[in-house]
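> Turn this into a model:
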Amino acid sequence: MGYASIMVAVDAEEGSRDRVRMAGHLADLFGAPLLIGVAAERPDYGLFSTDPGAGGPYVLPVLHENCLERMRRAEALFAEAAAGRSRLAWRSDIADPLLFLLAQSMAADLVVIGRQARDNPAERFAIAPADAVMQSGRPVLIAPPGLAFCDTTRIAIGWKNTREARRAVADAMPLLHRASRVVVCHVADGSGPDEADDLVRVLEARGIAAGTARTTRDGAATAEALVNLACEHAAGLLVTGAYGHSRLSEWAFGGVTRDLLRACPLCCLMSH
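Here you go, the predicted model:
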């Protein structure tokens, strides 16, 4: 059991290098025969003007060439950071970055993306992790900025017995089987039994060493309490379901999902 193909979202920014290295390490871990880099960019047509005095007829080709140049830099970064691996594939186009990634994700067993640094709100980031998680139909690993390695020897599962959480556990099975220890974390909110022990029994029946950890919020947000619990058990990866629903053209997220997507310091594997 493993991931045969791993896809990583790449852009021309230097922060992509760590993300590609992380995806490469995961490919090595599973002996994945294919590591796929994906990049897309859409020209800023707001800069285009039909006013001949503003150089209108000449602006559009320049915008396209700028996009192509950034994608060439992204491809070079991908090739350099993933060097030494036998099978690499590159897919890029002038297109909406999210829509292009969603279309390409059919070829991936696992998608690795990054997220914006909290202390750099002006940073340009083409793909919102939330949109990729909710729409790709694939397990998505969100890499915090500045992290080039995901320690999967100890894994925490943020557990609530819901469809999304069950899907996340199923999607993470290749990683769970390789972990030396899995801890099923539950943050009590008074909504009913946590059923964490049931999940432990399911995992142990599959040969996965697992235990439980429980806490209450005690004034902290649920996401913060969950991350603290995972860190107490030295987890390098947090597996959790992503909760939300479509609201016209936007997604409305549950508070835990929103907070984890915004600021989780651990690698986070999410499924919806």
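> CA atoms for contacts and neighbours, from now on please.
Noted.
> Pull the distance from stretch 156-175 to the chain's centre.
15 Å (Cα atoms, centre = their mean, to the nearest Å).
> go on, stretch 107-120?
4 Å.
> Now the longest helix anywhere in the chain: buried residues?
The longest helix of the chain (DSSP state H) is helix 56-81. Within helix 56-81, the residues that qualify as buried are 59-60, 63-64, 67-68, 70-75, 77-79, 81, counting by 16 or more other Cα atoms under 10 Å.
> which stretches of the stretch 151-272 of the chain form strands?
154-158, 181-188, 210-216, 237-241, 244-247, 250-253, 267-271 (DSSP state E, counting those that start in this stretch).
> Make CSV out of those strands and add mean neighbour count and distance to residue 34.
What follows is the strands of the stretch 151-272 of the chain, written out as CSV (neighbours: other Cα atoms under 10 Å; distance: least, Cα to Cα, whole Å):
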stretch, mean neighbour count, distance to residue 34
strand 154-158, 27, 24
strand 181-188, 23, 27
strand 210-216, 17, 30
strand 237-241, 27, 22
strand 244-247, 12, 31
strand 250-253, 14, 32
strand 267-271, 27, 20
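> Sequence B follows; please return its structure for comparison with A:
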Amino acid sequence: MGYKSIVLNLDIDGMVAPVIKFGVDLAQRFDARLIGLSAADVSPPVVMEGGVAFEGESMMRQRKNIERRIEDLRCEFEGLAGATVDTEWRGAVGNPTRLRIDTARVADLIVTASPEGASSGNVHRSTDIGNLILQAGRPVLVTSTNQEHFVANKALVAWKSTREARRAVFDAMPFLQMAREVRVITIDDDATDETWNSLTAVVAYLSFHGVKAKAEVFPEKSDGQVIADVADAMHADLVVSGAYGHSRFREWIFGGATRSLLENDGLNRFLSN
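Okay, the predicted model is just below:
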């Protein structure tokens, strides 16, 4: 089991060299095809009291600037990756999140860095990672800041007996099989026999796949930060978790634990839905 097609998300703004090198490292490990993808959209006209703020000429300039930037990213991607792994490039002017979700159909795994700088939170220039995770139908690995090589010596599995957590464990199996230490934890201040039975079952399932894991319950309220704190304490290289959220008027609302993980740029976060 492995990842044979990895889509590497490159936001149009910010420094992309670290995540390209990270993607190359993964592609080499799994003998995978690495698909570089970048997209951004022209900001729509804004009607203000004095009239339209962005007219057609301004929008054309935006489009040309986006096209030039995407070409620069293609050159950087091919320069860093083309000589070492099998690659493909996809760049387009359009809604970045929607295009990335559409491209997920050719992926076993999506790799992305957190949006940074001016693009962060700009729906026209950066990926809505929450939306991507919940709609792509593929696992998403969100890299830690500026990490160039993938390390998975220590992996932490945030476990709940849910469809999302089961999916995440299955999807992350190639990484878990690489790890020397795997801890499966549940945050529960009122753990029952059923809680421990669930943990025992997932540890047994992992052992069927050659993964030695230890189970632990942390008797605390799940305030969203505990998982990240445990990961920091064990110096985890990777956190595996189900992604929990729901749609409401086209906004994606995450639970506390998922939101905290997405906001922790010091961790490699593997999320499935």
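> What value does the TM-score take for this pair?
Here the TM-score for the pair of chains, by TM-score structural alignment, normalised by the length of structure 1, is 0.88; 266 aligned residues with a Cα RMSD of 2.6 Å.
> quick one on the thing from earlier: tabulate the strands of the stretch 151-272 of structure 1 (TSV), appending distance to residue 42 of structure 1.
As requested, these are exported to TSV (distance: least, Cα to Cα, whole Å):
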stretch	distance to residue 42 of structure 1
strand 154-158	36
strand 181-188	41
strand 210-216	45
strand 237-241	30
strand 244-247	24
strand 250-253	20
strand 267-271	27
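> Nearest to residue 7 of structure 1, out of the ones you listed?
Minimum separation from residue 7 of structure 1 across the strands of the stretch 151-272 of structure 1 (Cα to Cα) falls at strand 267-271, 13.8 Å.
> which residues of structure 2 does that closest one align to?
With TM-score structural alignment applied, strand 267-271 of structure 1 matches the range 268-272 in structure 2.
> coming back round to it: check the fit of the longest helix of structure 1 onto structure 2 and give the mean distance.
Its matched residues in structure 2 lie on average 2.0 Å from helix 56-81 of structure 1 after superposition (mean Cα distance after the TM-score superposition for structure 1).
> which other helices and strands contact that helix?
Applying 3 or more Cα pairs under 8 Å, 6 or more residues apart in numbering; DSSP states H and E, we find helix 56-81 of structure 1 packed against helix 16-30, strand 34-41, strand 88-94.
> can you give me the offset of the first one from its chain's centre?
Taking Cα atoms, centre = their mean, one finds helix 16-30 of structure 1 lying 12 Å from the centre of the chain it belongs to.
> average gap between that helix and structure 2?
So helix 16-30 of structure 1 averages 1.2 Å relative to structure 2 (mean Cα distance after the TM-score superposition for structure 1).
> okay, the angle between that helix and helix 56-81?
40 degrees (axes from the mean of the first three to the mean of the last three Cα atoms, to 10 degrees).
> Counting by contacts, list what helix 16-30 of structure 1 packs against.
Right, helix 16-30 of structure 1 is packed against strand 5-9, strand 34-41, helix 56-81, strand 110-114 by 3+ Cα pairs under 8 Å, 6+ apart.
> is it possible to export these to JSON lines including distance to residue 191 of structure 1?
Output for the helices and strands packed on helix 16-30 of structure 1, formatted as JSON lines (distance: least, Cα to Cα, whole Å):
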{"stretch": "strand 5-9", "distance to residue 191 of structure 1": "37"}
{"stretch": "strand 34-41", "distance to residue 191 of structure 1": "41"}
{"stretch": "helix 56-81", "distance to residue 191 of structure 1": "45"}
{"stretch": "strand 110-114", "distance to residue 191 of structure 1": "32"}
